[in-house]
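> give me a model of this one.
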Amino acid sequence: MGIRTLSLLASEEAWTTGHKAAAGVLTASGIPLIIGGIACLFLDDSMIGWVSIPVVVVLVVLVMLAAKKAEAAVQ
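The predicted structure follows:
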């Protein structure tokens, strides 16, 4: 598992360097999931979709930023 791009898959060193560079952003990407999960515990079933969609959008954006940061680290 991890960020799979051609430059990160080029070598073990590139994989490690890229993931170390992206670690902070990848860790931060868990924050929206935690907040969304806690919010869903207290919301009506009809509101869960309205909360989960923005949470997933934020998560995807953060993972894309992490991939970009990892790519920049191995260039």
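> only C-alpha atoms from now on, for both contacts and neighbour counts.
OK.
> quick one, longest helix in the chain?
helix 45-74 (DSSP state H).
> in that helix, what counts as buried?
48, 51-52, 55, 58-59, 62-63, 65-71, 73-74 (16 or more other Cα atoms under 10 Å).
> packing partners of that helix?
Packing partners of helix 45-74 (3 or more Cα pairs under 8 Å, 6 or more residues apart in numbering; DSSP states H and E): helix 12-28, helix 30-42.
> find the centremost residue of the protein, please.
V63 (3.1 Å; Cα atoms, centre = their mean).
> wait, that one touches G24, no?
No: between V63 and G24 there is no contact under Cα atoms under 8 Å: 10.7 Å.
> structure for this one too, so we can compare:
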Amino acid sequence: MRATVKKKAAGQVTGFPDLLILPQAKVGAFFFEIKAEGGRLSQAQKAVHEGLRELGYPVAVVRSIEDAREALIEFGVGFREAGK
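From the prediction side, this is the model:
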């Protein structure tokens, strides 16, 4: 059985973001799609992200730590970095 067939049989949804974040804060869940610099979203990813946004969930495509920081600030999530 191919790996993708096994993943689908296990319930994986094509296009679902890489990370679901459930912070200990008064904000709800949000999602990060992690892409390499220059990486593009597939049509399935675009569709799933749009569906999540329609449900009120924030979704960010992050390519760096700086992108993640900016998304956290935009989503209203406080954070503290180790060593700072």
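> any idea what the TM-score is?
Once superposed, chain against chain, the TM-score is 0.29 (TM-score structural alignment, normalised by the length of structure 1); 34 aligned residues with a Cα RMSD of 3.2 Å.
> deepest-packed of the helices and strands packed on helix 45-74 of structure 1, please.
Most buried of those, by mean neighbour count (mean count of other Cα atoms under 10 Å): helix 12-28, with a mean of 17.
> quick one: that helix to helix 45-74, angle?
Going by axes from the mean of the first three to the mean of the last three Cα atoms, to 10 degrees, helix 12-28 of structure 1 is angled at 150 degrees with respect to helix 45-74.
> quick one: distance of helix 12-28 of structure 1 to the chain centre.
11 Å (Cα atoms, centre = their mean, to the nearest Å).
> and stretch 27-39 of structure 1, by the same measure?
11 Å.
> give me the contacts around that stretch.
Stretch 27-39 of structure 1 has contacts (Cα atoms under 8 Å, 6 or more residues apart in numbering) with 51-52, 55-56, 58-59, 62-63.
> could you rerun that using 10 Å?
With contacts defined as Cα atoms under 10 Å, 6 or more residues apart in numbering, stretch 27-39 of structure 1 is touched by 23, 40, 47-48, 51-63, 65-66.
> tally of neighbours for the spatially closest residue to L20 of structure 2 that is not a sequence neighbour?
For L20 of structure 2, ignoring the flanking residues on the chain, the nearest one in space by Cα to Cα, 6 or more residues apart in numbering is F31 at 4.7 Å. When neighbours are counted by other Cα atoms under 10 Å, F31 of structure 2 registers 21.
> for structure 2, what's the longest helix?
The longest helix of structure 2 (DSSP H) is helix 43-54.
> in that helix, which residues are buried?
Buried-residue list, helix 43-54 of structure 2, by 16+ other Cα under 10 Å: 45, 48-49, 52.
> so which elements touch the following helix or strand past that helix?
Downstream of helix 43-54 of structure 2, the next assigned helix or strand under DSSP states H and E is strand 59-62. Helices and strands touching strand 59-62 of structure 2, by 3 or more Cα pairs under 10 Å, 6 or more residues apart in numbering; DSSP states H and E, are strand 30-34, helix 43-54, helix 65-74.
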